[in-house]
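**Student:** sharing a sequence plus its predicted fold:
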Amino acid sequence: MARVSTYINTQGRTEEAFEFYSQVFRSPISFRQRFSEFPEMANSLPEHERDGIMHIELSILDGHILMGTDMLESAGHEIRIGNNITINLEPDNKDDADRFYNLLSQESTEHSNGMSDMDWGAYWGCCLDKFGVRWMINFAKK
């Protein structure tokens, strides 16, 4: 089933933030994945970033999902207004994923290199739309 979630980026404090949100919303963290779980990726990171959060999920308020990641300083990622919150779309099929990406990335000055197959098994892309809203499209292939 397709869904929309809110994606939160922090500079190395994602786990701390989600532990806090877990207490606020009295809801357990339902998924936690570290960069260290992907050896090829982890080996390319400085030691202090390897245990960082690649992906985390927490269900709040009647099932809305908060997701998050640690932005990596070593990859040149820097938190600023506009990239700390992302609307994450999880369409039911690849055609919708492509359609969302193609329409949202029109006139975009900041985007991934199109939709791509990723190491974690998803078909993924990200863009900043012409209004400055950041979108992530993540189709989980079955």
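**Tutor:** The structure has been received and is ready for your questions.
**Student:** CA atoms for contacts and neighbours, from now on please.
**Tutor:** OK.
**Student:** distance between the ends of stretch 7-20?
**Tutor:** 16 Å (Cα to Cα, to the nearest Å).
**Student:** and the contacts of it?
**Tutor:** 29, 49, 52-53, 56, 58, 66-73, 78-79, 83-88 (Cα atoms under 8 Å, 6 or more residues apart in numbering).
**Student:** got another one to weigh against that:
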Amino acid sequence: MATMHPYLNFDGKAEEAFNFYKSVFGGEFTFFAKMSDAPDSDKLSEEERNRVMHVALPINEQTILMASDCVPSMGHVLKEGNNMYINIQADSREDADRLFNGLSAGGTIEMPMEDMFWGDYFGSFKDKYGIQWMVNFSNQGQ
């Protein structure tokens, strides 16, 4: 059975917000990377390289709060409605494809399912009802 995790977007405040969330929920980040960790990050401004690419904070055994910052030079603009995704952790590549294809039908694909540089199989889209989704499969866990 797939699991779902809230995924938040920020405009340069993800690190600040997640340090706050960590102070409330406790625990430790299981993943924290800046945009400077991504390929071709040298093309970004210093401010954008310092933005959060991905952060994950376990809230309990079933829920991980995740986030990233938008990157304005890549055309990302934070606006109400795109500041949160539902992230589905699929049990297999086949399950990821099934969920992605089913939920994205009639919607707008942001990133098709493909192998990513960080090692996961990932895609994102907005469904026909305007809800933003991410589908992810990782052999390494979350």
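**Tutor:** Structure received. All values reported here derive from a predicted model rather than from experimental measurement.
**Student:** what's the TM-score once they're superposed?
**Tutor:** Overlay of the two chains. TM-score (TM-score structural alignment, normalised by the length of the first structure): 0.89; 140 aligned residues with a Cα RMSD of 1.7 Å.
**Student:** all the strands of the first structure, residue numbers only.
**Tutor:** With DSSP state E as the criterion, the first structure has strands at 3-10, 29-34, 53-60, 64-70, 85-90, 110-111, 116-117, 122-128, 134-140.
**Student:** figure out how far the second one is from the centre of its chain.
**Tutor:** Its chain's C-alpha centre lies 12 Å from the corresponding centre of strand 29-34 of the first structure when counted by Cα atoms, centre = their mean, to the nearest Å.
**Student:** correct me, but Leu99 of the second structure touches Asn136?
**Tutor:** No - using Cα atoms under 8 Å, Leu99 of the second structure is not in contact with Asn136; the gap is 9.9 Å.
**Student:** number of nearby residues for Ile60 of the first structure?
**Tutor:** Using other Cα atoms under 10 Å, Ile60 of the first structure has 17 other residues around it.
**Student:** now swap in Glu110 of the first structure and tell me
**Tutor:** 14.
**Student:** how near is it to Ile87 of the first structure?
**Tutor:** Taken as Cα to Cα, the span from Glu110 of the first structure to Ile87 of the first structure is 15 Å.
**Student:** in the first structure, what residue sits furthest out from the centroid?
**Tutor:** Arg26 (22.5 Å; Cα atoms, centre = their mean).
**Student:** got a list of what the residue lying closest to Leu103 of the second structure once chain neighbours are set aside touches?
**Tutor:** The shortest distance from Leu103 of the second structure to any non-neighbouring residue, by Cα to Cα, 6 or more residues apart in numbering, is to Asp127 (6.3 Å). By Cα under 8 Å, 6+ apart, the contact set of Asp127 of the second structure is Leu103, Ser104, Ala105, Gly106, Gly107, Thr108, Trp133.
**Student:** what's the last one aligned with over in the first structure?
**Tutor:** Taking TM-score structural alignment as the criterion, the aligned counterpart of Trp133 of the second structure in the first structure is Trp135.
**Student:** could you verify my assumption that its match touches Asn84?
**Tutor:** No - with contact defined as Cα under 8 Å, Trp135 of the first structure does not reach Asn84; the gap is 11.4 Å.
**Student:** who has more neighbours out of the two?
**Tutor:** For Trp135 of the first structure versus Asn84, neighbours defined as other Cα under 10 Å are more numerous around Trp135 (24 against 17).
**Student:** ok, the residue nearest to that one when sequence neighbours are not counted to Leu128 of the first structure distance?
**Tutor:** Spatial nearest neighbour of Trp135 of the first structure, chain neighbours left out: Ile87 (5.0 Å); criterion: Cα to Cα, 6+ apart. Separation of Ile87 of the first structure from Leu128 of the first structure (Cα to Cα): 10 Å.
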